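J.: Fold the following for me, if possible:
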Amino acid sequence: MMAETALLELKQVSKRYALSGGGLFGKARSLRAVTDIDLVIRPGRSVGLVGESGCGKSTLAKIAAGFVPPSSGSVMVKGQPQRDSKGHIMPGRRKVQMVFQDPLAALDPRLTIGAQIEEALVLASGSKERLAERRDDLLRNVGLNPEFATRFPHELSGGQRQRVVISRALAAEPELLVCDEPLAALDVSVQAQILALLDELRRSMGLTLLFISHQLSTVRYLCDEVVVMYAGRIIEQGKTSGIYETPRHPYSTMLLATALDPRTRRKREGAIVGEAPNPIALPSGCPFHPRCSKADPALCMNERPPLRALDGGRLAACHFA
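T.: Purely as a prediction, here's the structure:
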């Protein structure tokens, strides 16, 4: 029996941004946004990507969706390169669509909602047949009345705009939705509605999700698998239930301490200590060691732990995992 082809596969993906400064003879500096990322997303799965601000989540999301080219490494969509030898996006990229954090910024204020969805439909299919009918079907799929087609973005609420952004992404008939903090700009009451919509679409349309969020409760609700990032690297990965119940990396434990335990409705033991590292000048060895209560100075300050396989399919990058 042949192994199932991955819908999205990132191999040793890194992204660095050159920084100005350093003087005429100064050493060139760079910001390491993500480093040596290996990630496989299978069809029908829902993968949550979590971590503090600045850990590289959004950069990785943009690389996965094809908006940002990696500095090194490769991105494969259904077994085919995302980009050609010259760096141009291949047609298969439309299988991966993105839902942005700020729906107002993602929409053109000069065009009606209907015009923007129709534009996406034509770009995806090259056909203008039954355009209004297809547009209205997309609006209904995300819980909006087709009458919204005549409105402009500023006439809609935040939740309604995010539904429009989702409908526009669905116009390309994607297999994978990359959702970059899609709830962050919304009121709490609306967040639950959009989360339920994404879950419904995932089940009814067979969509695969890469869901980026700092809200751990939403990731637990929506995702089968969790990937924890720190300082631009994956430091733990595994099934959602396993990571939430028995995290293996001290950072995962600390991160989960900010979320309410669903059984007691209280915060877990542990606390966020210290600040996230500067991506321009990361600590030597394990980048988490300045904040880690388990760190062995002789080991952790000098040797970066590799991401290694543990029991139960778990991966963790910690000397003591």
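J.: hey, let's count contacts and neighbours off CA atoms from now on
T.: Fine.
J.: can you pull out the helices in the stretch 101-250 of the chain?
T.: Assignment of helices within the stretch 101-250 of the chain using DSSP state H, counting those that start in this stretch yields the ranges 103-106, 113-125, 131-141, 158-170, 188-205, 216-222, 240-245, 250-256.
J.: Export the ones you listed to a markdown table and append columns for mean neighbour count.
T.: Putting those into a markdown table (neighbours: other C-alpha atoms under 10 Å) gives the following:
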| stretch | mean neighbour count |
| --- | --- |
| helix 103-106 | 17 |
| helix 113-125 | 19 |
| helix 131-141 | 18 |
| helix 158-170 | 24 |
| helix 188-205 | 15 |
| helix 216-222 | 17 |
| helix 240-245 | 17 |
| helix 250-256 | 22 |
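J.: In TSV: the ones you listed, plus distance to residue 298.
T.: Supplementary listing: the helices of the stretch 101-250 of the chain in TSV, determined by distance: least, C-alpha to C-alpha, whole Å:
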stretch	distance to residue 298
helix 103-106	48
helix 113-125	55
helix 131-141	57
helix 158-170	49
helix 188-205	45
helix 216-222	33
helix 240-245	28
helix 250-256	18
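J.: Out of those, which gets nearest to residue 35?
T.: Across the helices of the stretch 101-250 of the chain, residue 35 has its closest neighbour in helix 250-256 (17.7 Å, C-alpha to C-alpha).
J.: Here is the second sequence; please produce its structure so I can put it next to the first one:
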Amino acid sequence: MPPQYTIHQRQCHLKWDNSIPPVATVASGSVVNFDCLDASNGQITPSSTVESVATMDFNQVDQVNGPIFVETAEPGDVLEVEFLELETADWGWTANIPGFGVLADAFETPALKIWKIEKDENGQSFTWFKEGKIRIPTAPFCGEIGVAPGAMGAFSTIPPLRTGGNIDTKHVTKGTKIYLPIEVKGALFSVGDGHAAQGDGECCGTAIETPMKVSVRLTVHKDMPHVKEPSFLTPGPLASNFNTGKYYSTLGIDPDIGQAMKKAITYIVDYLESVHGLTRVEAYMLCSVCMDLRMCEVVDMPNYAIGAFLPLSVFV
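T.: Below you'll find the predicted structure:
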């Protein structure tokens, strides 16, 4: 049985930087358990109000736990991270943060949704967006998964990098193996940014953010030269918690892919407002936690077709 290690909430850092000393040294094949705060680094709590969004210190957000030095890991190798367990807290939050998100110019007022995460009679974890009306099944994953870049210096944890980082990919759930190209000795692996649920694209910039307990197995591979940037193997099927019924979908058509994406999201917000009676900011935050963005057509120039897919199974 390989040894297990526990990394606590305080063992975290705010930048990707290969000069940060590791908090643990483990052998390839070891299991590491992380206790991670939410992406606000504890600034938002179950009792927070919208004022907490306005006063949030963004120099303290998106911290990651680690780094972990993995023995035998060398530049040019690949680190396999197998997610064994992902356990959310019993609460989470979603916010509209002014200046942040795809439609930042249309949503300039802060908003905050505090979620209560519970389990149904079948043991399925879920949360209510609106009690008795809109029910979101959870599918926990970590948004921040990465190893230290080879370049010297401190790099923000906000954007994704070729070595991982803030990839915010909802399909990296329990049972998934993600492969990261190693650029420094020991790999220096870190993880964080727990999400209870998120749509592909995370359009408003926050998912259901939650503290997370994470268990991973770290394995070094010497024979995977095809891994140039993060790749992953899912247990399948994709989006199984949501893919239980009909979808309402919109297409954004535009020669600019960013504008096409904005159109598709805006049309879903319009639909939720006019058909389901949500306020526009409620609709926008709901899109971020359960709507998927897809590139439906990218070859018939001059226009792109970007699709926004809303699972109608969330409506009770």
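J.: After superposition, what is the TM-score?
T.: The TM-score (TM-score structural alignment, normalised by the length of the second structure) is 0.24; 119 aligned residues with a C-alpha RMSD of 6.1 Å.
J.: quick revisit: out of the helices of the stretch 101-250 of the first structure, which gets nearest to residue 34 of the first structure?
T.: The minimum distance between residue 34 of the first structure and the helices of the stretch 101-250 of the first structure falls on helix 250-256, with 17.3 Å, by C-alpha to C-alpha.
J.: Which is the succeeding secondary structure element to the closest one?
T.: Downstream of helix 250-256 of the first structure, the next assigned helix or strand under DSSP states H and E is helix 297-300.
J.: buried sites along that next one?
T.: Of the residues in helix 297-300 of the first structure, those buried by neighbour count under the rule 16 or more other C-alpha atoms under 10 Å are residue 300.
J.: Could you look up the next helix or strand downstream of that helix?
T.: Moving toward the C-terminus from helix 297-300 of the first structure, the first helix or strand encountered (DSSP H and E) is strand 308-309.
J.: For that following strand, name the packing helices and strands.
T.: For strand 308-309 of the first structure, the helices and strands in contact under the criterion 3 or more C-alpha pairs under 8 Å, 6 or more residues apart in numbering; DSSP states H and E are strand 315-316.
J.: which helices and strands does the strand it packs on pack with?
T.: Helices and strands touching strand 315-316 of the first structure, by 3+ C-alpha pairs under 8 Å, 6+ apart, are strand 233-239, strand 308-309.
J.: any chance of the ones you listed in CSV, plus mean neighbour count and distance to residue 76 of the first structure?
T.: Putting those into CSV (neighbours: other C-alpha atoms under 10 Å; distance: least, C-alpha to C-alpha, whole Å) gives the following:
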stretch, mean neighbour count, distance to residue 76 of the first structure
strand 233-239, 24, 18
strand 308-309, 15, 23
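J.: Make a markdown table out of these and add distance to residue 81 of the first structure.
T.: Compiled in a markdown table, those are given as follows (distance: least, C-alpha to C-alpha, whole Å):
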| stretch | distance to residue 81 of the first structure |
| --- | --- |
| strand 233-239 | 22 |
| strand 308-309 | 26 |
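J.: Kindly state which of the helices of the stretch 101-250 of the first structure is positioned closest to residue 13 of the first structure.
T.: Across the helices of the stretch 101-250 of the first structure, residue 13 of the first structure has its closest neighbour in helix 250-256 (22.1 Å, C-alpha to C-alpha).
J.: Could you give the number of residues near the nearest residue to residue 88 of the second structure once chain neighbours are set aside?
T.: Distances taken as C-alpha to C-alpha, 6 or more residues apart in numbering put residue 212 closest to residue 88 of the second structure, at 4.6 Å, once the chain neighbours are dropped. Residue neighbour count, defined by other C-alpha atoms under 10 Å, stands at 26 for residue 212 of the second structure.
J.: gap between residue 212 of the second structure and residue 91 of the second structure?
T.: When distance is defined by C-alpha to C-alpha, to the nearest Å, residue 212 of the second structure is 10 Å away from residue 91 of the second structure.
J.: just residue 218 of the second structure next, same as before
T.: Taking C-alpha to C-alpha as the measure, residue 218 of the second structure falls 28 Å from residue 91 of the second structure.
J.: higher neighbour count, these two?
T.: More crowded of residue 218 of the second structure and residue 91, by other C-alpha under 10 Å: residue 218, with 22 against 18.
J.: In contact with that one, which residues?
T.: Taking C-alpha atoms under 8 Å, 6 or more residues apart in numbering as the definition of contact, the neighbours of residue 218 of the second structure are 28, 29, 30, 31, 32, 70, 79, 80, 81, 82.
J.: Filter these down to just the ones in strands.
T.: Counted as lying in strands by DSSP state E, out of the contacts of residue 218 of the second structure, are 30, 31, 32, 70, 79, 80, 81, 82.
J.: Just after the helix or strand where residue 62 of the first structure lies, pick out the following helix or strand.
T.: Residue 62 of the first structure is located in helix 57-65, with elements delineated by DSSP H and E. Once the chain leaves helix 57-65 of the first structure, the next helix or strand it forms, by DSSP H and E, is strand 72-77.
J.: nearest to residue 29 of the first structure, of the helices of the stretch 101-250 of the first structure?
T.: Nearest to residue 29 of the first structure among these is helix 250-256 (27.2 Å), distances taken as C-alpha to C-alpha.
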